[in-house]
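Enquirer: structure here, sequence nowhere to be found:
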């Protein structure tokens, strides 16, 4: 509870921050199940059931926990694949279909702006390419290549302006259609050629159906948009303020 309380107070939260207490969560769940199982004989005596009912209730508890855990796990897995796998599927599809146009020894700049946190891995980028960042409304510190001689890092998560490239330096852009575009976060798909698109869940209000897939209800409750791979044609430049 202490760790969860400290985590809840932080403005930036990620699942990986919970890993130090995963063993304690499992231990607490095991103790809870054991205590509930030990309470069953008392419950049987209290409501005056037959002694044979103890074994039946324990079996019912055991299988109920397994079935409930299985249903929640499958529901969560489907929700992740359905709503959040678009970046991986987009880059994987683009690589397998040789969508990226490589020109000799030229290195491609594959840019990303407001969707910087969706980028899955450099392993999914084609050879002779690199990830580049377009400035968005995010004001924290973005990652970059680590070099011993490179000292443009800070321990306060403050924005570093050298992370960004100009829009005209981009060969491709990864971007989703936003319902609320702005000067720094436009919908680049309106200004360029769409190469590939993948459906993904749109940023919206919190809902249990975003975390767990429920047939029919999730589709009706969630809003979806498209994540695009865009080819550079003619973009409206965004001023790097």
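Expert: Nice, thanks for sending it over. Just so it is clear, the model here is predicted, and its values are computed rather than measured.
Enquirer: switch to C-alpha atoms for all contacts and neighbour counts from now on
Expert: Noted.
Enquirer: nearest residue to residue 90 other than its sequence neighbours?
Expert: By the measure of Cα to Cα, 6 or more residues apart in numbering, the closest residue to residue 90 outside its immediate chain neighbours is residue 198, 6.2 Å from it.
Enquirer: and that neighbour, how far from residue 167?
Expert: 23 Å (Cα to Cα, to the nearest Å).
Enquirer: in terms of neighbours, single out the busier of these two.
Expert: residue 167 (22 against 18; other Cα atoms under 10 Å).
Enquirer: might one say that the more buried one is in contact with residue 134?
Expert: Yes. Contact criterion Cα atoms under 8 Å: residue 167 and residue 134 qualify, at 6.8 Å.
Enquirer: what are the buried residues along stretch 87-99?
Expert: Buried residues in stretch 87-99, counted by 16 or more other Cα atoms under 10 Å: 87, 88, 89, 90, 91, 92, 93, 94.
Enquirer: ok, the third one - contacts?
Expert: When contacts are counted by Cα atoms under 8 Å, 6 or more residues apart in numbering, residue 89 is found next to residue 198.
Enquirer: in what element of secondary structure is it found?
Expert: Residue 89 belongs to helix 86-96 when assigned by DSSP states H and E.
Enquirer: pasting the second one now:
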């Protein structure tokens, strides 16, 4: 009776059963190896269906999360995101919520970016949100605040749909365990919690990038290219950089098979998006406009540029990444070397030493096809590093500029955790899970701290809205107020959450009907403030009008201010101190 032969199982492979002949698995590996070499030689990588650390898909025996489970959790967290996150950037208020408010209610604040002279913001992007908001304005006619929050819920659901698709794609291409790690990371990350429901092109670019990554991992080329084109042209033109993985795979690595496919799909996707964008923006501006081109020209060529709005050292982004990603950041940075350390042993294929009964000899195959399964995380990491290099080197920095690479950080962190789990074996299996738990706890604490310390601004505006709108036995008396009622703010102008927190009409106990408008009073701020859009019957007449007292140099326009004596209400922050003659403590004057 021949002695039993021992077989070393490569890392990531499923061990054969006791009754399974060793030679059958060896023959399978031989056939797969020959197919790898043949298909790679013919430029056909599309048939290589292994996963990152699994030579064959069947070797991935981990169970993925159920779809219903993921959808329920995503819905719950994204609803919470809509209600429990604050507006971190006044650009979100004045460049997007105010433009949307104008489209729905006919009034709002205009920034210089929406002047037809400059035209660097896209009305097409605003229009995508117009119809759901218009429907909500009829459905929730009694409360504009409810419209505001419900739209944020819808934005969160859009983000959740992208997360769901990317999770599924990661499971199919990288592995079920990595997919589960990624899902938990993106669900608990405070960075994605705050970014997901924001009404910003950077968030839109992040979400479209997530769709692009999901389609790319599934090799659905047209939809991946269309997602990149939409994110870049409709959202933020610099987001085109995040299409780097698609370009490198189709144009460089698999050029013999996919080069002309890329050219064709890029031309079609670009034409579709650009034609819609050009049509809508040209209509609202009353001239030929390609908004993303104007953005690039302003930031790169104009000579003014974003530096007018502040410059920061490179440590600014490091601090933001640490606050939003805590311990995930160092693991994401070392994900590629950790994964490489695990990948090579997982890809060793067994070879029978014919005619002998000794242990099986093992050898790796170092071909282009050999690296096919490793390629996705290399390209994802490369795109994130290129993006970081570009924006770290820019003098003007904002937290939202890093938002589009949040999915990359989450994917790399998930890969690092899986690689670490494989390296330390079963004895220390709890360590990666402990790291994930610590990350979730830190993220939760960070989110709770921001909400506790900064949500008072929004709550104040909500209470102020109710002051005018909620009908009770003690209705207000507006006879001593101006028409419209003038609400003023000075140094707190950048914390105004939008005109959705100002009622269209308010009726007092005498039946007097008044509008409520926000005005600015003098403060220590010396930059340019937005101004009211003109009132007209047709929206296009408003958006095409060239406003006076507008500039792209961030120079103060004194006409924005009203005398403090004309204010019926003042919204201000009282910390017990005075900010000088331009920022007195108004609470002490009452």
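Expert: Structure's in. What do you need? Keep in mind that this is a model prediction, so the values were computed, not measured.
Enquirer: coming back round to it: against the second structure, where does the helix holding residue 89 of the first structure fall?
Expert: Counting by TM-score structural alignment, helix 86-96 of the first structure lines up with residues 456-466 of the second structure.
Enquirer: so what's the gap between that stretch and the chain middle?
Expert: The chain centre lies 27 Å from the centre of stretch 456-466 of the second structure; the measure is Cα atoms, centre = their mean, to the nearest Å.
Enquirer: that one vs the first structure, mean deviation?
Expert: Here the mean offset of stretch 456-466 of the second structure against the first structure after fitting is 1.7 Å, by mean Cα distance after the TM-score superposition for the first structure.
Enquirer: tell me which element residue 228 of the first structure falls in.
Expert: Per DSSP H and E: strand 224-231 holds residue 228 of the first structure.
Enquirer: make that residue 570 of the second structure, sorry
Expert: Taking DSSP H and E as the definition, residue 570 of the second structure sits inside strand 569-571.
Enquirer: residue boundaries of the helices in the stretch 151-300 of the second structure?
Expert: Secondary structure of the stretch 151-300 of the second structure by DSSP state H, counting those that start in this stretch: the helices cover 176-188, 190-195, 201-217, 221-230, 244-247, 255-285, 291-300.
Enquirer: so which of these is nearest residue 446 of the second structure?
Expert: helix 190-195 (7.0 Å; Cα to Cα).
Enquirer: that closest one corresponds to what range in the first structure?
Expert: By TM-score structural alignment, helix 190-195 of the second structure lines up with nothing in the first structure.
Enquirer: swap in stretch 73-88 of the second structure?
Expert: Aligned by TM-score structural alignment, stretch 73-88 of the second structure falls on no residue of the first structure.
Enquirer: what does that stretch rub up against?
Expert: The contact list for stretch 73-88 of the second structure, computed with Cα under 8 Å, 6+ apart, reads 93, 149-150, 152-153, 156-157, 159-160, 164, 187, 193-194, 196-198, 451, 454-455, 458, 495, 497.
Enquirer: now swap in stretch 164-177 of the first structure and tell me
Expert: So stretch 164-177 of the first structure is contacted by 108-115, 132-135, 187-189, 225-232, 235, 237-238, 240 (Cα under 8 Å, 6+ apart).
Enquirer: three-state assignment of residue 100 of the first structure?
Expert: Recorded secondary structure, residue 100 of the first structure: coil (DSSP: H, G, I helix; E, B strand; the rest coil).
Enquirer: list the contacts for it?
Expert: 94, 126.
Enquirer: ok, the counterpart of residue 522 of the second structure in the first structure to residue 121 of the first structure distance?
Expert: With TM-score structural alignment as the criterion, the equivalent of residue 522 of the second structure in the first structure is residue 135. Applying Cα to Cα, the value for residue 135 of the first structure to residue 121 of the first structure is 20 Å.
Enquirer: do residue 92 of the first structure as well
Expert: On the measure of Cα to Cα, residue 92 of the first structure and residue 121 of the first structure end up 11 Å apart.
Enquirer: one step back: what residues in the first structure pair up with the strand holding residue 570 of the second structure?
Expert: Going by TM-score structural alignment: strand 569-571 of the second structure matches residues 172-174.
Enquirer: and the matching stretch, how far from the second structure on average?
Expert: For stretch 172-174 of the first structure, the mean deviation from the second structure after alignment is 0.5 Å (mean Cα distance after the TM-score superposition for the first structure).
Enquirer: got a list of what residue 160 of the first structure touches?
Expert: Residue 160 of the first structure makes contacts with 140, 141, 142, 152, 153, as judged by Cα under 8 Å, 6+ apart.
Enquirer: what subset of those residues is buried?
Expert: Among the contacts of residue 160 of the first structure, the ones that count as buried by 16+ other Cα under 10 Å are 141, 142.
Enquirer: okay, the contacts of residue 160 of the first structure in CSV with secondary structure next?
Expert: Below are the contacts of residue 160 of the first structure laid out as CSV (three-state DSSP):
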residue, secondary structure
140, coil
141, coil
142, coil
152, coil
153, coil
